[in-house]
Structures are given as structure tokens and as C-alpha cells.
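*Asks:* After the sequence you'll find the predicted model.
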Amino acid sequence: MRIIHTSDWHLGQNFMGKSRAKEHEAFLRWLVQIAEEQKVQAIIVAGDVFDTATPPSYAREMYNRFVVELNRIQVDLIILAGNHDSVAVLDESKSLLNCLNARVFSTLDSQEVVTLTDAEGNASALLCPIPFIRPRDVMLSKSGQEMLEKQSELQQGISEHYQRMYQKAEDKRKAIGEALPIIMTGHLTTVGAMTSDSVRDIYIGTLDAFPAAAFPPADYIALGHIHRSQKVAGTEHIRYSGSPIPLSFDETNRQKHVLLVEFLDGALHQVSPLDVPLFQCLQTVRGSLTSLPQAVKLACESFRPIEEVSSTLWLAIEVESDDYISDLQTPIQEMTAELPVEVLWIKRVRDVKQQPMQMQENETLAELSVLEVFERRLAQEAIDEDVEKELIELYQQVSTQVEESL
């Protein structure tokens, strides 16, 4: 039994004013090709198929076309909802896609154990398809609860749901009478996972990370939400596949993967990262206004256009200066005018080792994130460092809850 584990496609993403449509089209074509070459039986997408709850029409068309292509080569598709996905959008074509061997799981309302089959139609694995879990899915709101109580109850609710699903899979395996591997999915942050700038932290209620030890002893757990491909807690069988394309500039120096997961004799045999080709080059260049022209030139010398996908290098430019510069656009435009680049982001940066936390002279709000403004304001108060850290964590949790409720 062979499956491909992928996640966090974010179809329809608008990246600093630039569409990722060509990159996503190229990735989905490549994924169909690699699925056929590797003779896989199924592809699992562990959440965040789309970038927003209202994806543009071209993104939905791309998604539907991919389903048709997979059906053509007789590969099953399992779609799990992520925190970016709209339940209504995923469910609107659910019945139709089911006729094309694509099954969509958007909520916990109807949690079934899916039997995956091989090319001959024989049962090869049991899948517990668990999408993004919201607090209301596994716990009741109670007045007067302390934060630690809520966190404990939520963690217990999520853990109990995973245990129930695993027990269902074990019962089904006994009924079938064969040593079938059990696969589980999830879309959440686990303890110790390495995130990137493009990941919007999920604070599920008050739970910022789910402990790996709370997962049942499934043969493989396919996770989504974290954009960096990685093992969880050093295990082979609990994995994030990561996003297939760089979704922020801090992801540009990391090879992107999908994971080829192989089972043999009813157990996990091996997990092999398959390198996803780079379809759009992104790069960060940093230096003073004096050194930047040479740095940008060097970046362009290493750039190779990608036929039918990308003809320009997307740049983020960090200008090192302790002085306020009223116009950064003009010198940047002049140094890149004749080069095959598009500058998507410009920021003035300082030597953080020499700069205090307080707001610097001539520093503008446009250069700071909302969190940075909050941190600078806290730094002006005479409070304990541990209390300051707790306040920042609480601010992040509240901010995320507000965003998810909009």
C-alpha cells in the first residue's frame, strides 16, 4: 500500500498582490504525474486546500480539474478541511466528487473509518479522517472556568476524539480479520513543531499545541497546518508534509516535499520525502543602500526563469539603516529597473543587538506589525519579564480567536 501525504495547498493565495495560480497549476500537474509514476493508491490532503473561506473561481476550477485527473489514473483522494477552509465550500461539491473517488471530510459530524483499497480492490489500510477541530466540536463552554481548566478540557476532548476514532478502526480491523495499518489525520499544531511566517497560529480555544503523546498508537498520522515538512517529537510515523510551495519569504531556502508513505505486512514500512520542484523563485536580500545593488545583482545571476510559470525573481529587500529614510522606493526602483525582478516587499531594519525594545526615534507604525506595537508598549511598563511573556502569549491567543470568529 502506497499513499502520498500532502497539505496546505492554499489554492487562491494572493501573495503581496501576486497570484500563485501558475505555481499551483504546475504543482498539481506534477502531483498527478508523480502519483502515477509511484503507483500510489491514494492521496491525503491534510487541510487548507484553499487559502480563504471564499476562494476565487479559478482556484475552485483548479481543484475540480485535479480531482478529475486523479480519477483518470484511478487514485483515491481524501480531502480534510483545515482552518482556512470553508465547510460550505468543501461540502458544496462533496456528493459529486464522491462519484470521482474523492471523499471530503469537513466536520466531525459524521466521522467514519474509511477502508482504502489497492489496485485490485482489496482492503489495504484503514483511515480515520479527522479535519481541523474547533473547540465547539469537542467541548461545551462553561462560565467561570480558569484558562488552565479550559486548556485541560480542550486537550482531553481532542484526545478522546482521536481515541474513539482509533477504537472504531481497531473494531473494523478485527471485523475484517486482516492486519491492516491504521492511518489518522489532523490539522493542528503539535508541541515542538517549527512554524514559519506564513502559518497563522492556531490557538484552539486556549490550547496552543497538542502533545504528540496524546495521539493513539496509529501506524501513521498525517498532519497539516505547519508549512515546514518535519517529524513530530522525533517519530517516524507522525509527520507534517509541509506546504508544496513557499508561502512566505522565510520558507524560500527550504526544500518543499510531499511524503510517499509505504506500508508492508500491515505496518509502516518507510516514509520518503519527494522533492517538489520550485515553480517560482523568491529571495530575501539584505544590505545597506550602498551594498544592495551588488547583492541584488548577485541574486539575479543565480536566478533561472521557469518556462511557462515564472520569468521574474520575487524579492524581499531589507534595508539596513538606523536612520529614518523618507523614500525607500526610489533608490530600490533605480537599482532593479533593468533586472528580471519584482520587488514585493521593502523594509528598513536595524541591528537588534544595539537597539532597545522601546520605540526608536523616527520609527513609523507602518514598519511595525500589530504584535510589535504591543510589545513596544509593554516594554515601557515596569513589569516582570515572566508576566510580560504571559501577556504577549495571551494577546496572541485573543488575536487569533478574534480572527477566526470573523
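*Replies:* The structure has been received and is ready for your questions. In this text, all values refer to a predicted model and were calculated from it rather than measured experimentally. Numbering: from 1, shown residues only.
*Asks:* from here on, contacts and neighbour counts on C-alpha atoms
*Replies:* Will do.
*Asks:* What is the neighbour count of Q13?
*Replies:* 20 (other C-alpha atoms under 10 Å).
*Asks:* again but with V387, I slipped
*Replies:* 10.
*Asks:* Return the set of buried residues in the strand or helix carrying it.
*Replies:* Per DSSP states H and E: V387 is located in helix 385-405. Using 16 or more other C-alpha atoms under 10 Å as the test for burial, helix 385-405 gives 388, 392, 396-397, 400-401.
*Asks:* Of those residues, which is the nearest to A46?
*Replies:* When these are compared for distance to A46 (C-alpha to C-alpha), T400 wins out at 20.8 Å.
*Asks:* in the stretch 1-150 of the chain, which spans are helices?
*Replies:* Remark: helices assigned in the stretch 1-150 of the chain by DSSP state H, counting those that start in this stretch are 21-37, 57-72, 87-91, 94-98, 135-138, 147-176.
*Asks:* For the fifth one, name the packing helices and strands.
*Replies:* In other words, helix 135-138. For helix 135-138, the packing partners by 3 or more C-alpha pairs under 8 Å, 6 or more residues apart in numbering; DSSP states H and E come out as helix 147-176.
*Asks:* Which strands or helices does the helix it packs on pack on?
*Replies:* Under the contact criterion of 3+ C-alpha pairs under 8 Å, 6+ apart, helix 147-176 touches strand 123-128, helix 135-138, strand 182-187.
*Asks:* for the stretch 151-300 of the chain, what spans make up the helices?
*Replies:* 292-301.
*Asks:* that older thread, redo the buried residues of helix 385-405 as JSON lines? Include distance to M139.
*Replies:* Listed next are the buried residues of helix 385-405 as JSON lines, based on distance: C-alpha to C-alpha, whole Å:
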{"residue": "E388", "distance to M139": "30"}
{"residue": "I392", "distance to M139": "26"}
{"residue": "Q396", "distance to M139": "22"}
{"residue": "Q397", "distance to M139": "18"}
{"residue": "T400", "distance to M139": "19"}
{"residue": "Q401", "distance to M139": "16"}
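*Asks:* Use this one as the comparison:
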Amino acid sequence: MKILHTSDWHLGQSFFTKSRKEEHQAFINWLLELVDRQQIDAVIIAGDVFDTGTPPSYAREMYNQFVVDLQQLNCVLVVLGGNHDSVSTLNESKQILACLNTFVVASTGVSVEEQVFVIPDKTGQPSAILCAVPFIRARDVLQSSSGETGLEKRQALGEAIQQHYQTLYQVAITKKQQSGLDLPIIATGHLTALGVSQSESVRDIYIGSLDGFAADGFPPADYIALGHIHRPQIVAKSEHIRYCGSPIPLSFDELNTQKQVVLVEFNAAQQRTITPVDVPIFQPMQVLKGGLPALSQALQSFKQDQAGLPCWLCIEVETQDYLSDLQQRIQTLTEGLNVEVLQLRRTRNPQRQSLTQIQSETLAELTPHDVFEKRLSMERFEGDAEQARRQRIKQQFEQILSRAEHQGEDV
């Protein structure tokens, strides 16, 4: 049994006004070739198929065509809803796609039987049991109680998510026993596990509720395929709990990480092989940093590269002076080169840079705790007395935040 784990496609993304259509199509073509060459039995997309709840028509067409092309390769497709996905958008074609070897689980607001099912191999024989967990919305697993503090709400949500996993896992165990076969049990998820490394394009999906889910809350499945974090990584030093990451860079700070999908091969439940497969680069992108002289020298290398796609650039200019004509200077330096400057930044001293970063981030990307911690990190607390004052400030913040959350619920 061969399973390919991928996630966070974000079809329809607009990147600094640039469409990612060609990149996504190139990735899909590459993925189909990989499925055919490796004789993959099932592909799992662990959330965020689309970038928004109302994706452009070309993104929907691309998604539908992928389903058709994958079905022709006799490969099962499992699509999980992510925090960017619209439940109704994914569900609108669910019944039709079921006729094309495709399972769609857009939310946890369906029966348990629809979230735990057997995946067949290419011969149609049962080969794995999947606990299909998409992005979990609090309203689907938890009833809010009046009088709860912010901390109590976060704890209740974490416990509810853990209980949901355990419920599905017990159903999977029953199905395995009833089958009489040594089938591996696979679980999925679209959330932030504690201790992972995020990137600029990842938004906190439990704003004001849950900062991260503890890895010990996952069930003892044979493999756990996670989505939402765009950098591929292992969770809690457990080889079988993984984020595969996004297949293309969704922000410039992801360029230092090799994009990948994960191939998981089972020989019954006992033997498991996990192999990351590197995804090619379909659109040249670079980050250039330095003063204007250094940037001018770095840009010279593009004079020799006039063929192919233009390279998308993020340029960070290190300067102590405010240059009102900075954009014109960069435009002059890049004139005639096969590049497009999508992002231009000024690098200042760490304190001012931190303030600028806070100002440039949106509320969708920050929790109240993030803003508070960023501001607190700019202050000095030296000595026991100052540390005690820091603790009092944090306690006062928690109290204010808790009252604000209660007031928000009463509105």
C-alpha cells in the first residue's frame, strides 16, 4: 500500500498580485507523473486545497481536472477541508466526486462513519483505515459555557479535539478487528501542533482560543498526515507524525526550505517506510539583502540569465538613512534584467524592525497573545523585582483579555 501525503495547495492564490496558476498546474502535472511512476494507491490532501472560500473559476477547474486525471490512474483521492477552504464549496461536488474514487471530508460536522473508512489499493482490496480529520472548528466539537475564562476555553477546545481523535480511532480499531486483516490505521489533521516552525504565510487558525495542539493528544495511529504548516517537518521527534508542507513557496521566507511530498509505504501494519520526495521549483524566486552597492553587485548575476521565467525578487535594503527615492533606485538597478521585484523592504535596527513587522501583519495572522508577547519582548526586565513586575503585567493582560472575550460573546 503506497500513500502520498500532500497539503496546503492554496489553489487560486494571488501572490503580490501575481497568479500562481502556472506553478500549480506544473506541480499537478509533476504529481500525476509521480503517482503513475510509483504506482501510488492513494493521495491525501490534508487541507487548504484552495486559498480562499471563494476560489476563482480556474482554480476550481484545475481541482476538478486533477480528480479526473487521478481517477484514470486508478488512484484513490482523499480531500480534507482546511481553515482556508469553504465547507460548502468542497461539499458541493462531494457526491459526484465519490463516483470518481474520491473521498471528501470538508468538516467534522458529519457522521463518524463518514470520517472513518477503508482505503482500497489498486486491486480494490482493503489496505488501510483512515481517520479523516479536517480542520476542526470549535463549534463542531465544543459547546461554549458562560463564565469560562480564556484559559479554560483553550483547555476545553484542546480536550475536545483530543476526544474527537480518540473517538475516531476507536471506531477504526473496531473496523480493523471486524475485517480480520492487519490494516494500518492512518489519521489526518489540519492544525498547529506545538513546537513546529511556521512561516509568514501561515495564519493562526485558533485565534484567541488554542495556540497549538499537544502531540500527545494524537492517537497511536501508524501514520499521521498533517496540514496547515507550510514547512515540512517531523512533530515531537516522532517520525510517523509529519507535516509535508506546501508544494510551492507561499511566502518568500519559505525559500530556504526544500518543498516536498511524503511517500508512505505499508506492508501490512508492521512495516512502514516514510520517504520525503522533493518537489521541483516551478517559478524562480529569490531574496536579496544588503546595502545598495551589494545589491547592485548581486543583481549583476541576472544579466547572464535572460532566458526562461523572470525571477520574482524580495529585496531588503539595509540602510540607516531614509531614502525617499528608494523605489526608483531599485527600479534603475533592475532595468533590463529578467526579474520582477514583488516586495521591497527596508531593514532597520531590531527594535524598529519588530515594530514595523507588527504593523504590517494583519489581525488574521496574529493572536492577541502574539501582539502582547512581541511588545513585551521589547522591554528589559532585569533582576528579581523586574521579573516579578513582568509576571504581574502578564497576569493583568490575561484578565483583560478574558473579560474582552466574554464581552464579545455577549454581543
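*Replies:* Received the coordinates, thanks. None of these values were measured; they are calculated from a predicted model.
*Asks:* rewinding a little: select, out of the helices of the stretch 1-150 of structure 1, the one closest to E112 of structure 1.
*Replies:* When the helices of the stretch 1-150 of structure 1 are compared by C-alpha to C-alpha, helix 147-176 sits nearest E112 of structure 1, at 8.0 Å.
*Asks:* That closest one aligns to what range in structure 2?
*Replies:* Aligned using TM-score structural alignment, helix 147-176 of structure 1 spans residues 150-179 in structure 2.
*Asks:* follow-up on the earlier one: most tightly packed of the helices and strands packed on helix 147-176 of structure 1?
*Replies:* strand 182-187 (a mean of 24; mean count of other C-alpha atoms under 10 Å).
*Asks:* Now it on structure 2. Mean distance?
*Replies:* Its matched residues in structure 2 lie on average 0.4 Å from strand 182-187 of structure 1 after superposition (mean C-alpha distance after the TM-score superposition for structure 1).
*Asks:* I'd say P134 of structure 2 and A187 touch.
*Replies:* No - using C-alpha atoms under 8 Å, P134 of structure 2 makes no contact with A187, being 10.0 Å away.
*Asks:* among the helices of the stretch 1-150 of structure 1, which is nearest D109 of structure 1?
*Replies:* Evaluated over these, closeness to D109 of structure 1 peaks at helix 135-138, with 8.5 Å, by C-alpha to C-alpha.
*Asks:* Mean per-residue distance, that closest one versus structure 2.
*Replies:* Mean for helix 135-138 of structure 1 is 1.0 Å (mean C-alpha distance after the TM-score superposition for structure 1).
*Asks:* if we can go back for a sec, could I get the helices of the stretch 1-150 of structure 1 as JSON lines with distance to A337 of structure 1?
*Replies:* Listed next are the helices of the stretch 1-150 of structure 1 as JSON lines, based on distance: least, C-alpha to C-alpha, whole Å:
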{"stretch": "helix 21-37", "distance to A337 of structure 1": "24"}
{"stretch": "helix 57-72", "distance to A337 of structure 1": "32"}
{"stretch": "helix 87-91", "distance to A337 of structure 1": "42"}
{"stretch": "helix 94-98", "distance to A337 of structure 1": "47"}
{"stretch": "helix 135-138", "distance to A337 of structure 1": "51"}
{"stretch": "helix 147-176", "distance to A337 of structure 1": "53"}
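*Asks:* Indicate which one of the ones you listed is closest to R254 of structure 1.
*Replies:* R254 of structure 1 lies closest to helix 21-37 among these, at 16.4 Å (C-alpha to C-alpha).
*Asks:* sorry, back to before: check which helices and strands the helix holding V387 of structure 1 sits against.
*Replies:* Here helix 385-405 of structure 1 touches helix 370-379, going by 3+ C-alpha pairs under 8 Å, 6+ apart.
*Asks:* Name the residues of the helix it packs on that are buried.
*Replies:* In helix 370-379 of structure 1, counting by 16+ other C-alpha under 10 Å, buried: 375-376, 378-379.
*Asks:* Output the helices and strands packed on helix 147-176 of structure 1 in CSV, with distance to P273 of structure 1 appended to each entry.
*Replies:* Below are those laid out as CSV (distance: least, C-alpha to C-alpha, whole Å):
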stretch, distance to P273 of structure 1
strand 123-128, 20
helix 135-138, 33
strand 182-187, 18
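*Asks:* These: which one's closest to P246 of structure 1?
*Replies:* Of all those, it is strand 182-187 that lies closest to P246 of structure 1, at 18.7 Å by C-alpha to C-alpha.
*Asks:* Which residues does the closest one contact?
*Replies:* Contacts to strand 182-187 of structure 1, defined as C-alpha atoms under 8 Å, 6 or more residues apart in numbering, come from residues 46-47, 81-83, 125-133, 166, 169-170, 218-225.
*Asks:* one more time with 6 Å
*Replies:* Outside strand 182-187 of structure 1, the residues that touch it by C-alpha atoms under 6 Å, 6 or more residues apart in numbering are 47, 82, 126-132, 218-225.
*Asks:* Just the buried ones from the residues you listed?
*Replies:* Buried subset of the contacts of strand 182-187 of structure 1 (neighbour count, 16+ other C-alpha under 10 Å): 47, 82, 126-132, 218-225.
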